[in-house]
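Participant: missing the sequence, but the structure's below:
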């Protein structure tokens, strides 16, 4: 519908071609009648002519106005059609632009959503990896703790746990051994300034009035064999097989021993874990 369809027109309606033709015919007839009347009055007549009055039909001929009106209406219609066409083009352009903007916005929203999804997946993967690392660390720590607990519960060799300090002969042996810490290790030494491993054990037991063989092999066979989980201060520790040990030392309690280790370290006090013994014997 035209944008001006609702506007009433105040211009004269356009006359049809048939009406114009009828009017033209009537006018022509009237003019012919007038011409004939003029001719008759001009010729002489024997008889007087009566004077006749003719009434002229009133003609409302406004052909110029009708043409002007038609041209104006046509021009107005053309202008309105042009305006309507321009509006239609603008609407179409607006629709096209809106569609392009909507498409662009949709593409940007999709890119943003894809980026956010990728970031979320990456964060989730990182969180899972971190959780897996923590879980693995906890498992390792728990396993280590469980191993330590089981080791303590089973009192494995070298634990050296004691329930009471050394007393009596055991105290004499332990005190003497500790008093030699820092002295030199000399092969075949029996004191008082230097010792080898079996010379130190023999000298310590002498403080308790007990005579031991000189060599480590024989010392590892003395007394009664005891478990490393039930050691008491004064017990003799040995490395190697019982009866053929290559090294001996004295357990002093608290999971420690005193021994003449080698020329580089001399006589030292160490934890059992420093050099785990093979077995132990109890002479007291």
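Facilitator: On my side now, so go ahead. Remember, it's a predicted structure, so these values are computed and weren't measured experimentally.
Participant: Every contact and neighbour count from this point should use C-alpha atoms.
Facilitator: Will do.
Participant: Next, the contact list for residue 279, please.
Facilitator: By C-alpha atoms under 8 Å, 6 or more residues apart in numbering, the contact set of residue 279 is 225, 226, 227, 228, 237, 238, 239, 241, 242.
Participant: Which of the helices or strands spans the nearest residue to the fifth one once chain neighbours are set aside?
Facilitator: Nearest residue to residue 237, sequence neighbours excluded (C-alpha to C-alpha, 6 or more residues apart in numbering): residue 280, at 4.4 Å. Counting by DSSP states H and E, the secondary-structure element that holds residue 280 is strand 279-282.
Participant: check contacts around residue 36.
Facilitator: Residue 36 neighbours (C-alpha under 8 Å, 6+ apart): none.
Participant: Revised request: answer the last question for residue 273.
Facilitator: Residue 273 makes contact with residue 158, according to C-alpha under 8 Å, 6+ apart.
Participant: how many neighbours does the residue nearest to residue 237 have?
Facilitator: Residue 280: 30 surrounding residues under other C-alpha atoms under 10 Å.
Participant: does it really touch residue 240, like I thought?
Facilitator: No - Residue 280 sits out of contact with residue 240 when judged by C-alpha atoms under 8 Å, with a separation of 10.7 Å.
Participant: buried ones in stretch 222-242?
Facilitator: Using 16 or more other C-alpha atoms under 10 Å as the test for burial, stretch 222-242 gives 222, 225-239, 242.
Participant: Now go through those residues and say which are in strands.
Facilitator: The strands, defined by DSSP state E, take in 225, 226, 236, 237, 238, 239 from those.
Participant: Of the residues you listed, which is the nearest to residue 28?
Facilitator: Distance to residue 28 across those (C-alpha to C-alpha) is lowest for residue 239, with 157.9 Å.
Participant: Look up how far residue 268 lies from the closest one.
Facilitator: 16 Å (C-alpha to C-alpha, to the nearest Å).
Participant: again with residue 157
Facilitator: 21 Å.
Participant: tell me what the helix or strand harbouring residue 171 is packed against?
Facilitator: For residue 171, the host element (DSSP H and E) is helix 168-179. Under the contact definition 3 or more C-alpha pairs under 8 Å, 6 or more residues apart in numbering; DSSP states H and E, helix 168-179 sits against helix 197-206, strand 247-253, strand 256-262.
Participant: Okay, one more to line up with it:
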């Protein structure tokens, strides 16, 4: 081979000046960018803004609030006490009113019973007076006939009644009953100055040491029933039904009885024909 033949060179080909300039410019730009980035990263970070929750401001006086609460509690306690006292007074008033109403009712009932008895007594007295008026002529004629036959008037007697004089306990009962004739009739009276019908019978039997019930209803059920045609002195006469009699008296013999009739007549001795009783009982 000729020494002038072309032999490839192992050296790198030279770059042109223009390419080097371009490359130098690019490198410079990169370095400049990196420098700026470094500067930016080296600069201190801005502080972060933190949000804070603001608490509400308590705009009140604690001492004043406590004082107000205490005052309110005290007032509520006072009102409760007043309300309790009013309730107690109302309950007491209701209790008192109920007691007064009960007492008034009892008094009214007693007054009604008293009025009813007095009305019954007045009615019975009026009926007896009417019958007595109708029998006046017959009694007068009977007394005249008896007087002309014996020289003295005899008391009219019930048909079949026993006329033997009272003795023993019966005498004590009869004598006491007759001793009360003329005294006043007072409802509920038991002596010694006034009696009602059952009070007189009870007091008369007490003279013989016998205790009788107070009311006429119970007295009419005492002892043994006897016929009005077989009466003996000291027997208890009753008007009405047995066990529910409204009037009682003491048979004193001779066809007569002694009884506390009513306020207008008082205690009297009358013939059985004056007001015939319904029945009789014997305790002796």
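Facilitator: Structure's in. What do you need? All values derive from a computational prediction rather than experimental measurement.
Participant: follow-up on the earlier one: and which of the ones in strands among the buried residues of stretch 222-242 of the first structure is nearest residue 284 of the first structure?
Facilitator: The closest of these, once distances to residue 284 of the first structure are taken by C-alpha to C-alpha, is residue 236, at 10.0 Å.
Participant: Just give the closest residue to that closest one, not the sequence neighbours.
Facilitator: Spatially, and ignoring its direct neighbours in sequence, residue 236 of the first structure is nearest to residue 250 (4.9 Å; C-alpha to C-alpha, 6+ apart).
Participant: Is the one you found in contact with residue 234, as I believe?
Facilitator: Yes - with contact defined as C-alpha under 8 Å, residue 250 of the first structure and residue 234 form a contacting pair (5.9 Å).
Participant: Need the residues touching each of those two.
Facilitator: In contact with both residue 250 of the first structure and residue 234: residue 174, using C-alpha under 8 Å, 6+ apart.
Participant: Mind telling me which residue is nearest the centre of the first structure?
Facilitator: residue 123 (1.4 Å; C-alpha atoms, centre = their mean).
Participant: What strand or helix carries that one?
Facilitator: Assigned by DSSP H and E, residue 123 of the first structure belongs to helix 63-154.
Participant: Tell me the gap between that helix and the middle of its chain.
Facilitator: 21 Å (C-alpha atoms, centre = their mean, to the nearest Å).
Participant: What is it packed up against?
Facilitator: Right, helix 63-154 of the first structure is packed against no helix or strand by 3+ C-alpha pairs under 8 Å, 6+ apart.
Participant: The first structure: which residue goes with residue 136 of the second structure?
Facilitator: By sequence alignment, residue 136 of the second structure lines up with residue 148 in the first structure.
Participant: Aligned against the second structure, show me the partner of residue 130 of the first structure.
Facilitator: Match for residue 130 of the first structure (sequence alignment): residue 119.
Participant: For its match, give its distance to residue 125 of the second structure.
Facilitator: Going from residue 119 of the second structure to residue 125 of the second structure by C-alpha to C-alpha gives 10 Å.
Participant: So those two - more neighbours on which side?
Facilitator: residue 125 (18 against 13).
Participant: Now do the same contact list for that one.
Facilitator: Residue 125 of the second structure touches residue 262, counting by C-alpha under 8 Å, 6+ apart.
Participant: Please tell me how far it sits from residue 117 of the second structure.
Facilitator: 12 Å.
Participant: How about residue 161 of the second structure?
Facilitator: In terms of C-alpha to C-alpha, residue 161 of the second structure sits 30 Å off from residue 117 of the second structure.
Participant: ok, now residue 210 of the second structure?
Facilitator: 27 Å.
Participant: just residue 174 of the second structure next, same as before
Facilitator: 26 Å.
Participant: With neighbour numbers in mind, choose between those two.
Facilitator: Neighbour count, other C-alpha under 10 Å: between residue 174 of the second structure and residue 117, residue 174 has more, with 25 against 16.
Participant: isn't that one right up against residue 234?
Facilitator: Yes - under the criterion of C-alpha under 8 Å, residue 174 of the second structure makes contact with residue 234 at 6.0 Å.
Participant: what touches both of those two?
Facilitator: In contact with both residue 174 of the second structure and residue 234: 166, 250, 251, 252, using C-alpha under 8 Å, 6+ apart.
Participant: With adjacent residues omitted, what lies nearest to the first one?
Facilitator: Read it as residue 166 of the second structure. Once flanking residues are discounted, residue 166 of the second structure sits nearest to residue 233: 5.6 Å by C-alpha to C-alpha, 6+ apart.
Participant: isn't that neighbour right up against residue 168?
Facilitator: No - counting by C-alpha under 8 Å, residue 233 of the second structure stays clear of residue 168, with 10.6 Å between them.
Participant: Between strand 247-253 and the helix holding residue 171 of the first structure, find me the angle.
Facilitator: Here the directions of helix 168-179 of the first structure and strand 247-253 differ by 110 degrees (axes from the mean of the first three to the mean of the last three C-alpha atoms, to 10 degrees).
Participant: What is the burial count for residue 126 of the first structure?
Facilitator: Neighbours of residue 126 of the first structure using other C-alpha under 10 Å come to 12.
Participant: Likewise for residue 135 of the second structure?
Facilitator: 14.
Participant: check contacts around it.
Facilitator: For residue 135 of the second structure, no residue meets the contact criterion (C-alpha under 8 Å, 6+ apart).
Participant: distance of residue 241 of the second structure from residue 284 of the second structure?
Facilitator: 21 Å.
Participant: for residue 170 of the second structure, that is, sorry about that
Facilitator: Separation of residue 170 of the second structure from residue 284 of the second structure (C-alpha to C-alpha): 7 Å.
Participant: shared neighbours of the two, which are they?
Facilitator: Shared contacts of residue 170 of the second structure and residue 284 (C-alpha under 8 Å, 6+ apart): residue 234.
Participant: Compare those two (neighbour count), which wins?
Facilitator: Ranked by neighbour count (other C-alpha under 10 Å), residue 170 of the second structure and residue 284 place residue 170 first, with 23 against 15.
Participant: Look up how far residue 246 of the second structure lies from that one.
Facilitator: Distance, residue 170 of the second structure to residue 246 of the second structure, using C-alpha to C-alpha: 24 Å.
Participant: likewise residue 274 of the second structure?
Facilitator: Distance, residue 274 of the second structure to residue 246 of the second structure, using C-alpha to C-alpha: 17 Å.
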